[in-house]
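*Asks:* Okay, sequence plus prediction incoming.
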Amino acid sequence: MASDSPAGTHKDPVTGEMISKTELKRREKQREKDAKKAEKAAAAPPQAASKPAAANEDDLNPNQYFELRARTIQKLKETQSPNPYPHKFHVSQSIASFVEEYSKEGLISAGQKLDDVIVSLSGRVHNIRSSGNKLKFYDLHGEGTQVQILANVRDAEDSDEFISTQALFRRGDIVGVIGHPSRSQKGELSISPSSMVLLAPNLHQLPSAHFGLKDQETRYRKRYLDLIMSPGTRNIFLTRARVINYLRRYLDNLGFLEVETPMTSMVAGGATARPFVTHHNDLDLDLYLRVAPELYLKQLTVGGLDRVYEIGRVFRNEGIDLTHNPEFTLCEFYMAYADMYDLMEITENLLESMVRYLNGGSTIVKYHPEGKDGKELVMDFKTPWKRYDMIETLEEKTGVKFPPGDTLHTAETNRFLRDLCVKHNVECSEPRTNARLLDKLVGDFIEPLCISPAFITGHPQVMSPLAKNHRSRPGLCERFEGFMCGKEFCNAYTELNDPFEQRLRFEEQSRQKEQGDDEAQGVDEVFVDALEHGLPPTAGWGMGIDRLIMFLTDSPNIKEVLLFPAMKPIETVANTSGKEPGPAGQL
């Protein structure tokens, strides 16, 4: 079978990366040296009984520790005494349930053990303390909770096996415990085991229990290790799950139907964004990863599904920064026989009630943005929220009168906006279209005003190719954007349902695309055909889940709220940081 490896490269058996033959030999020699050092350390005289378990191993570097630990586990696999990777261990209750049940006051006294109760728990060992080889204390962690294991040989069913099993355990191992609920002499809730079993060994040294995992790069690349070491990380993702669950229940209670739409399509539409391109081999066809589910959801509304929503991933081939990731989670819903004003009310009520649910009734959320000298931003989600009219606020902040709304698309207005940006040092890269220039001005003058949640309204039609024209202000459309902490979190409008006007808007977008704006949308004939069958008066809404979670969990970087954020390949990081590269191609 032909190899997929590049010519002249070999696979490192430990890291899995593809490297040169010379580099492979160098690493093998280094590992042999590390293994000899590890064996020498392991053969050293045993430490005093009061020392922690595996004290000598704690002095090894990570490579030495891995080599020694891997050899030990390989020998166990060969002898099966015991099997280090058993198939099953019966767990009678979770650690959280155990702590809740047996921590009740007066149930177990200090130094007491409930001999008539037997439980079996499992979890990961985070700390080991020894008092000789007959008494050891373990901190057992699981599901965000911990309990002490008070392992005394006097409680063991088989004392010899008990001692030999204890000698196998290291920090980070997953173990099973069968024993009795108890309390130590100092009154700490514990489990006193009659037997313990190794369920899955950890071959690597855990970071220090005292200092934890501090390196940000490692936390994002090895989220499993971050979750092991950082309770705060676990809490962020528990909150994320609660937010998504609350959002679903809120929409379901309003009579919305959750649906799923395609991830790939022949036209990248539904949002002004640069798409990813992929290829379908069987059809020999280039496709786009979706930038938004909007056009599909509106087709469903045409089909009679009056209230639909979707929560899922979208993909935008754009920059990565503190608030942007190339793939993110979006919620969009479409509500027939509603307009933008109905959705503003729904947005306010949704988020105020959600924050009260998360914060025990309070509407106040504090946020500490990165790079702001620790400045604290205080948001109040209590309704009603402040509303900023885009053109009126820009006129107020810049001190100039803007052209009439029905001329905001013209070349004259483009010159006006260019001059205004130069005057106020507002940077805008090419192509400097009217929409992009206006967006940059809004970013400098209006968005910073929105600390507590607020709405920006009164968008020009040139910025909103899918929104319905304003019913009383020519040249503007019925659209609002929600902002907090100066960042957008939602976007909504009264939907354009006129197929003739929609085609003209799409064609204008196509002209902008030809002029170099690769974020502009093209003409979607399928969607126009759907509109020709009749879309009822409808309002549509979209919200970025990840950015909302950032604000609700005081996370200054979007990578904190994504389990697996986009990262540069490790080789690229190694070339710029001087660190040894890890597995090839890892993101």
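*Replies:* Structure received.

*Asks:* From now on I want contacts and neighbour counts done on CA atoms only, so please keep to that.
*Replies:* Will do.

*Asks:* can you pull the contacts of Gly123?
*Replies:* By C-alpha atoms under 8 Å, 6 or more residues apart in numbering, the contact set of Gly123 is 95, 140-142, 174-176.

*Asks:* Report the secondary structure state of it.
*Replies:* strand (DSSP: H, G, I helix; E, B strand; the rest coil).

*Asks:* Also Ala566?
*Replies:* coil.

*Asks:* separation between it and Ser555?
*Replies:* Using C-alpha to C-alpha, to the nearest Å, Ala566 is found at 17 Å from Ser555.

*Asks:* more neighbours, those two?
*Replies:* Set side by side, Ala566 and Ser555 show more neighbours around Ser555, with 20 against 16, by other C-alpha atoms under 10 Å.

*Asks:* looking at it, the more buried one is touching Val561, isn't it?
*Replies:* Yes. Judged on C-alpha atoms under 8 Å, Ser555 makes contact with Val561 at a distance of 7.3 Å.

*Asks:* Out of the contacts of Gly123, which sit inside strands?
*Replies:* 140-142, 174-176 (DSSP state E).

*Asks:* hold the first one in mind and look at this next one:
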Amino acid sequence: MTVIVAATTKTLAAAIFDHYGGSSGTEVMVVVKAASLISEDEVDNNNDTRGRFYHEVPLKAAPRRQPLASFALRRLPRLSNARFMNPNYSATTNNSFQRPSLNINFHSLSRQLSTVTSTPETWIVKPEARLEELKNLAIKPYPRYQPPKVPVVQVRDIISNYQDILENGTRDENKKVSVSGRIYSKRESSSKLVWFDLVQDGQPIQAVFNRKNYSGSDQEFELAARTYQRGDIIQVETPILSTQAGGANAKPFATHANALDMDMNMRVAPELYLKQLVIGGIDRVYELGKQFRNEGIDADHNPEFTTCEFYQAYENLEGLFEMTEDMLQEMAKDVTGSTKILASVSKDDTVELSFEKPFRRINIMENLEKKLGIVLPDLESEPVAELLEICKTHRVFVSTPHTVPRIMDKLISHFIEPECIQPTFLWGHPIIMSPLAKDIKLDSGRTVAGRFELFVAGKEIVNAYEELNDPVQQRDRFMKQQSDKDNGDEEAQPMDLAFCNALEYGLPPTAGWGMGVDRVCQILTGSSHIRDVLAFPTMRTLKA
């Protein structure tokens, strides 16, 4: 028999081994919760740390109390297997283990054992195998977020509002609310009674689940009506210099760090860093800052520009549609006093824009096929030759290198974007154009990226995603991007293994949103050129 258990201290781990190590042939693999690769002594002093998981080499049954210090800590893969390996135990304040309260939860041991190799030196949980097993059980490991029917509240608000009103064991059945967070531990009293410790923004709360209190069907439970709640959101600063310039398809500015003797890039977007903060437990995070892209300069583009990006756990694309409409409508009112403004669409042409909700929405693939009069080929099969023939027929020039994302971007900019004068959402992008977005299956049967762009006066001012949180799928998409980059596409995103590894810790269902601040200022002030809203735009130097 092999036993896999979890522990937060050496004391607890030794007690677990003592309890289960008496049987002949028994092996115990102890999972230690720790914030980083730390020593056993440090584990003792960090018995409440969370975030990363490490395991010991399996311990043999004899001697029964073999010290943990003799076994090297090894990293456990960061896919969220840890939530299947939480022990149920009771410990006193000095961390001594109480045998009568021992109730280890082995509900998924068989799955864990089927996804590890046979030798102690290579006991590594395989993420791909684990995901495949979940899919075989009809469990979506990375589902879309569906908002609850009842009001969404913060854990801290529940505690502050009810801690002085309700005594332990009492309940208010007339008030129903919803909270979102991460389950850090689970304790089963029976098959129908379970306790969870849920943590949101560092604030824990205990929840009890009783099957007898649930009368609806599974389908009713999963159906949701959208409820958007503005809450605390934390402003952060992320690195401008890094070894990887990911988060957007753009050519970066390259530089060299002399102190490190290392080539670096100026960032093209803060996206990957911000999503790692959500992975780390900050559910709402935003950054207002500079981006740098080594590309062309025109009326709508400056190499250095300002964006506002935010990422919110437990939100979806539908919520971002409505939030964007609300924000732009209120901005127009605050700046101009009206939802209708005059804006420049060219040097000599102005139009009246209306920011009254709802904004127009265009399904990209359906609209493009209608204009072309054909059904587009399967884009995942890399039909470069077919797409170039379509461009040739319609006299659309595409510069090299010829990749599917570049050709599709050119077709969209030629046929659809010129129509987007009034505020218009373009949605339903091909997945191949959106390597960081979750895929969504439409009622028509077509699978598209969970993404939209907002165009106003012919300019893209907002780009939003339901964020891809499947690390295996993200690696595959980065590999396709890297292939395009190797074939000469300087704007393709590079492989970012650090970000893929971070995803294995678990990114909650998250929606991301980015706005070009300079372009919004350009529209609201009626400026025809982006340099008119920049104090020091990038311009060519005068020659003597």
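*Replies:* Cool, got the structure. Predicted, not measured: the structure shown is a model, and the values here were computed from it.

*Asks:* quick one: TM-score?
*Replies:* Put the two chains on top of each other and the TM-score (TM-score structural alignment, normalised by the length of the second structure) is 0.57; 315 aligned residues with a C-alpha RMSD of 1.5 Å.

*Asks:* Could I have the buried ones of the contacts of Gly123 of the first structure as ChimeraX selection syntax?
*Replies:* ChimeraX command restricting the contacts of Gly123 of the first structure to the buried ones, with burial defined by 16 or more other C-alpha atoms under 10 Å:
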select :95,140,141,142,174,175,176
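
*Asks:* quick one: which of the contacts of Gly123 of the first structure is nearest Ala41 of the first structure?
*Replies:* Of all the contacts of Gly123 of the first structure, Ile174 has the smallest distance to Ala41 of the first structure: 24.6 Å, by C-alpha to C-alpha.

*Asks:* What distance do you get for the closest one to Val125 of the first structure?
*Replies:* In terms of C-alpha to C-alpha, Ile174 of the first structure sits 6 Å off from Val125 of the first structure.

*Asks:* what's the first-to-last distance across stretch 531-542 of the first structure?
*Replies:* One end of stretch 531-542 of the first structure sits 20 Å from the other (C-alpha to C-alpha).

*Asks:* Where in the second structure does it fall?
*Replies:* Mapping stretch 531-542 of the first structure onto the second structure (TM-score structural alignment) gives residues 503-514.

*Asks:* Residue range in the first structure corresponding to stretch 111-130 of the second structure, please.
*Replies:* So stretch 111-130 of the second structure is aligned with nothing, judged by TM-score structural alignment.

*Asks:* do the same with stretch 423-435 of the second structure
*Replies:* Aligned using TM-score structural alignment, stretch 423-435 of the second structure spans residues 453-465 in the first structure.

*Asks:* cool, and stretch 358-372 of the second structure?
*Replies:* Counting by TM-score structural alignment, stretch 358-372 of the second structure corresponds to 384-398 in the first structure.

*Asks:* Give me the residues contacting the matching stretch.
*Replies:* Stretch 384-398 of the first structure is contacted from outside by 348, 401-402, 441-442, 445-446, 452-459, using C-alpha under 8 Å, 6+ apart.

*Asks:* Among those residues, which one sits closest to Arg473 of the first structure?
*Replies:* Distances from Arg473 of the first structure to these, taken by C-alpha to C-alpha, are shortest for Gly458, at 8.6 Å.

*Asks:* if I look at Gly458 of the second structure, how far off is Met515 of the second structure?
*Replies:* Gly458 of the second structure is 15 Å from Met515 of the second structure, by C-alpha to C-alpha.

*Asks:* quick revisit: any shared contact partners between Ser555 and Val561 of the first structure?
*Replies:* Common neighbours of Ser555 of the first structure and Val561, counting by C-alpha under 8 Å, 6+ apart, are Ile549.

*Asks:* Just the buried subset of the contacts of stretch 384-398 of the first structure, please.
*Replies:* For the contacts of stretch 384-398 of the first structure, a burial check counting by 16+ other C-alpha under 10 Å picks out 348, 402, 441-442, 445-446, 452-459.
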